[in-house]
Structure formats: C-alpha cells, structure tokens
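1. Coordinates for the following, if possible.
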Amino acid sequence: MTVMIDGKKTASQIQSELVNKAQALKKAGLTPCLAVVLVGDDPASQVYVRNKHRAAQKIGIKTKDIHLPKETSQAELLKLITELNSDPTVHAILVQMPLPAQIDAEAMINTIAPEKDADGLNPTNIGHLFMDDPRALACTPRGIMTLLEKYQIEVAGKEVVIIGRSNLVGRPLAALMLNADATVTIAHSKTKDLKKIARQADILVVATGRAEMITKDHIKEGAVVIDVGINRLADGRLVGDVAQGDLDGYVSYLTPVPGGVGPMTIAMLMQQTLELAEKSR
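-> Got it, this is the predicted structure:
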C-alpha cells in the first residue's frame, strides 16, 4: 500500500506546538508580528493572505495587513518595505506574489532585510543556505523537508530528482537536500530524456506548474513522490503536477493534492515568523 503523506494533519500538529512558543515569547515581553503586503486585487492572492492571517491568529502571531492598490509604483512599495525593515515591532515581512507588471519582484526581494525575510528568498539567505549555514528558509522547501522527517523518510544517500528549478521551490530545495547528504539532480524544461532522469529517483519532487505532467512512466516503482503543484482543471477539480490516478500501490509514499505540501507552506511561514521574532532579541 502507498502511504499518503498527510500535510494537512502534520501542519495542524506543528501549528498547535507553535501556540506555546508564541505564548512564551509574549510572556517574555515580545509579541511576534508578521507584516503581509498585498498589491492589487488578485483573487487567489487574497485567499492566500486570508489563510495566512487566520493561521497567525490561531497561533497568537500579530499580523500587520497592508493592502495597496494595483497601481502602486515600485518606488512606493520599496519605500514601504524600507519602513517595515526599520519598525522594531515587525519581525517578519512577506510580500504576496505575483506582483503587478510595473513592480520588479527581484528588487522587492532584495529590499527585504534578511533578518525579516519571512519567505527566505533574499539572496543573502539563499547564499547562507547554499553554504550549509541556513538562516531564513524558503517555506515550501522547508515544508517538504519537514514532511520527510515526520514520516521518517531517509534522505541521506538517496537519489533525489527535482523537476523544476524555480527560486521558490527547486533551487532552495536542492540546497536543503544537498545539506542533508542526498545526491541531487535538477531537471527542467530543457532536460533531455526526462523520463530516464526521473526514473532514477528514490525521491521525486515535482514542481512544474503543469497539471498532471508527470505520469507513472516517469516514476521508479517504490519511489517517494512529492507533488508540489496545484492546478484547477476546467471541471473544477484540483490536481497536482503528477497524474496520481494509478500510483496507489506502485509508489511507497505520495503527497496528495490538495492536502499534501500546500498546508505545510503556511505552517513553515508561521514557524519562521516566531524564529525571526526570537532572533530579534
């Protein structure tokens, strides 16, 4: 039988544990605060921001929710981030992406102070990660590593193939896997003979953003499959980047969509906010 990796349950357990940590910080005179900036009215982004706000409320993390109009200029956003960097009551900053076309996401990420980088995407933090000196971490990769640890899935010495090389998932996850002593291959849109590469994996992580792109033909029997994608089909169904229909009993572990990796991203954001608040002392 394939073991389904329950990210929703694991995230809930982690968030319950974080309540005590938040209370301890408050007793010490420190109220952890996450600033969440939303530019524009993208419906999906609004849902994500609401989910983060609710999770923070449950744990006891204060949120500073800032909603800017879609016409906001890059200079205005960077000025706001600079002000939040200087605000001692704010311990973590997250700018919800995607951003409107007039704003350069890279400039935004570079402006967030590394010590307040809730998403773990500032180049300083990425550099520390690749030097095996992790500070703030990208939340989705951190969530993946936490799931593997919770399910006692060994990483050291394993062949790990990551399909997708984004700055959000593929690249930082590769560094985390390397730091955990895995042998890592990153595949992408230019990779030749993707099926051959993918079938080498003991642990296959798929983050392509293309619905059900990876099929059973890409996967070695008994592999661990981590499906990062979430895509809505024309009929309204949510599916991942892996066609999961015929994998039961073929792979050893599998993250479902929804309910797999997704909930862990928010849990890691909350955990990182508390860690950044604690380090600020």
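2. From now on I want contacts and neighbour counts done on CA atoms only, so please keep to that.
-> OK.
3. ok so Ile66 is a strand residue?
-> Yes. Per DSSP: H, G, I helix; E, B strand; the rest coil, Ile66 lies within a strand segment.
4. my guess is Leu269 meets Gly120, correct?
-> No. With contacts counted by C-alpha atoms under 8 Å, Leu269 stays clear of Gly120, the gap being 9.4 Å.
5. Name the residues contacting each of these two.
-> Cys139 (C-alpha atoms under 8 Å, 6 or more residues apart in numbering).
6. Now do the strands in the stretch 1-150 of the chain.
-> Assigned by DSSP state E, counting those that start in this stretch, the stretch 1-150 of the chain shows strands spanning 3-4, 33-39, 62-68, 92-95.
7. which one of those is the most hemmed in?
-> Counting by mean count of other C-alpha atoms under 10 Å, strand 92-95 has the highest mean neighbour count of the strands of the stretch 1-150 of the chain, with a mean of 25.
8. starting at the chain centroid, how far to it?
-> Here the centre of strand 92-95 is set off from its chain's centre by 14 Å, with C-alpha atoms, centre = their mean, to the nearest Å.
9. Here is a second sequence; please produce its structure as well for comparison:
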Amino acid sequence: MTLLISPPPALARDIDGKAISARVLDEVREEVLALAEEQIYPALAVLLVGEDPASEVYVRNKLLRAKEVGIRSLEHRLAENASQNEVLELIAQLNADASVNGILVQLPLPAHIDEQAVIHAIHPIKDVDGFHRENVGGLVQGIEVLTPCTPSGCMRLLRETCGDLSGLHAVVIGRSNIVGKPMATLLLQADCSVSVVHSRSVDAPTLCRMADIVVAAVGRPHLIDASWLKPGAVVIDVGINRIAGESGPRLVGDVDYASARTVASAITPVPGGVGPMTIAYLLKNTLIASQLQRAVQLGGPQVVSVPVSG
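-> Model (predicted):
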C-alpha cells in the first residue's frame, strides 16, 4: 500500500523591511551628496522632552541613521517638567533658523503639554512627521506634501512586493491619525479600493477576508490570524506590542505571524518589517523638506509638489 502524503502548505515570504529601508537610505545618501555639491546641507532637529526610555532609543536610532546618510542632526533636550511655552519657544526658534530643514518632536510628550498645539506650531514645510494640519489636508486633497513616515514606508513595501497596486482591494485595520487615515488615503491615491476596519466595524474578519492587501495598525497583539485573511493576501503589520515571553519581554505585531503566514503570500515580520521603513522615510522627508525650502528661497511657489511616497 502506498501512502500519499500531502506536502506542507507553502508559507508566506517575508517582506524584508531592513533590506528595503537600506535601499531608501542609499537613495537619500546619494541625493544628500548631490546637494552637498551645491553647498546645501540638509539638517534635522530632534526635540526630546523628558527621559522616556523608549523615546530615548527611538531618538538615538534616528540620529544614528541621519549620520549614516550625511544629514546633519541637532538634538535638543528639555526636562520632563519643561513648560509648554518653553517647547513652543524652541520650535519658534527652529522654524526661524534657515539652517534647520526638518523638525521632529519625539512623541509622546509629558501629560501637561498639548501635543496638538506643539505639532501645529511646526512650520508645515519643516514638518517631517507629516502631522501638521496643512500637510494632512494637502494629502487628502491629493497635493503631494510631507506625508507621515510610517504610511509612506508601507507604500514602498507594497510597491516593491506587489508592483502596480491599481485595482487591488486594501483593508486598513485601524483609523488613527498617524497611520490608519493617511494609509487609507495613500492607498486610494494608488488606485486601490479601500476599506477601513475599526473597533465599531461589524464582522471585521469577513471584511478583511475580501482584501488583497491587509494593513494592520491597531496596537492589539496577535489580533489578526489566518481566519481573517484571503489566501494569497499581502499583509503589512504596523503593530509593535511588547508581551511577556518565556525568556522575557518580546515584540510582536498586531498579526499572529505564525498563523497568518500559512495563508498570506507575503507578510512583514515584527520586528524587521515596517519599523526600519519609518526611520528611512523620516530622513527622506528631511531631504524633501530641504528641497522645498530651497525652492522657496529661490523665489519659487510657496506650495511645491514633490514625490514623498515612492
């Protein structure tokens, strides 16, 4: 008797954010070198209020990557008890400093400081996070502006994985101002059909099973498993959640990676997927901001159209 043993199902391939972000950084480095020949030296100012350990790590990584691509970085630290006026005064100084092209305020801020007031104090042309209301509005209107770094990085991952996105059905899980909403807008601009699933959605797994592309950004560990996915879907996991493990705390995504990869065709791991892309696009935004400011200095239009999500 011959036993017929079925081969194990193919597992999704990993979307290597580290490798793709390295290509983005190489592109930025080349453009920075080209600008240096014109005596233009892009600079990024990073403002950190307090001593949050996670923020310390994020800032250190951003400054390190900036140095690697030749972008000058300026670190400004304020005490945990610094007043909101102190933060706003520093931002005003940086706005007025023509040698500073990008301003990044590391979030979260201490509870006594109004984050929205701080974000909107940054000049839109120096807002490398892409959070200012003018940049948000421009994105929705289809004007190419400085765009939030994580969604821009996700779009690069998708384009390198899927090629032309036109006509694909994308489901974005989460509707935050930082990721979910701008992600949905960028997917619409890429001619996808887009659904946004959130906490009030009815039968979210069924909605997700219709998607060619799933972008998960809800901050709930392992929420999405294989039962949420259409066979062959491409999964972008934005979530970074710290959970207890046998050997100590570990980072996991919003997607149950082991389960999802039995159904998906490609998936971003956590860590090593979306995270590196966020920093890469922060530096790309700094480069773009310097080009925008140069155009204004030369008497060009106050609103300049630039590619930010390629």
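10. Turn the strands of the stretch 1-150 of structure 1 into JSON lines, columns for distance to Lys26 of structure 1.
-> Shown next, in JSON lines, are the strands of the stretch 1-150 of structure 1 (distance: least, C-alpha to C-alpha, whole Å):
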{"stretch": "strand 3-4", "distance to Lys26 of structure 1": "37"}
{"stretch": "strand 33-39", "distance to Lys26 of structure 1": "11"}
{"stretch": "strand 62-68", "distance to Lys26 of structure 1": "11"}
{"stretch": "strand 92-95", "distance to Lys26 of structure 1": "16"}
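11. Nearest to Glu212 of structure 1, out of those?
-> strand 3-4 (17.5 Å; C-alpha to C-alpha).
12. which part of structure 2 lines up with the biggest helix by length in structure 1?
-> In structure 1, assigned by DSSP state H, the helix with the most residues is helix 7-27. The aligned range for helix 7-27 of structure 1 in structure 2 is 17-37, by TM-score structural alignment.
13. Can you give me the buried ones in that stretch?
-> Neighbour-count burial for stretch 17-37 of structure 2 flags Gly17, Lys18, Ile20, Ser21, Val24, Leu25, Val28, Arg29, Glu31, Val32, Leu33, Leu35 (criterion: 16 or more other C-alpha atoms under 10 Å).
14. Name the nearest residue to the last one, sequence neighbours excluded.
-> Of all residues not flanking Leu35 of structure 2 in the chain, Tyr41 sits nearest, at 6.7 Å (C-alpha to C-alpha, 6 or more residues apart in numbering).
15. Please determine how far that neighbour is located from Leu64 of structure 2.
-> From Tyr41 of structure 2 across to Leu64 of structure 2, the span is 17 Å (C-alpha to C-alpha, to the nearest Å).
16. who has more neighbours, the two?
-> For Tyr41 of structure 2 versus Leu64, the count of surrounding residues by other C-alpha atoms under 10 Å is larger for Tyr41: 19 against 13.
17. show me the residues around the more buried one that make contact.
-> With C-alpha under 8 Å, 6+ apart, Tyr41 of structure 2 has these contacts: Val32, Leu35, Ile71, Arg72.
18. now Ile14 of structure 1
-> Per C-alpha under 8 Å, 6+ apart, neighbours of Ile14 of structure 1: Ala267.
19. How about residues contacting stretch 33-43 of structure 1?
-> With C-alpha under 8 Å, 6+ apart as the criterion, stretch 33-43 of structure 1 contacts 45-46, 49, 61-72, 84, 89-97, 99-100, 273, 277.
20. Ok, stretch 244-260 of structure 1 next?
-> 1-8, 212, 215-216, 220-230, 238-240, 261.
21. What about these, which are in helices?
-> Per DSSP H, these map to helices at Gly7, Lys8.
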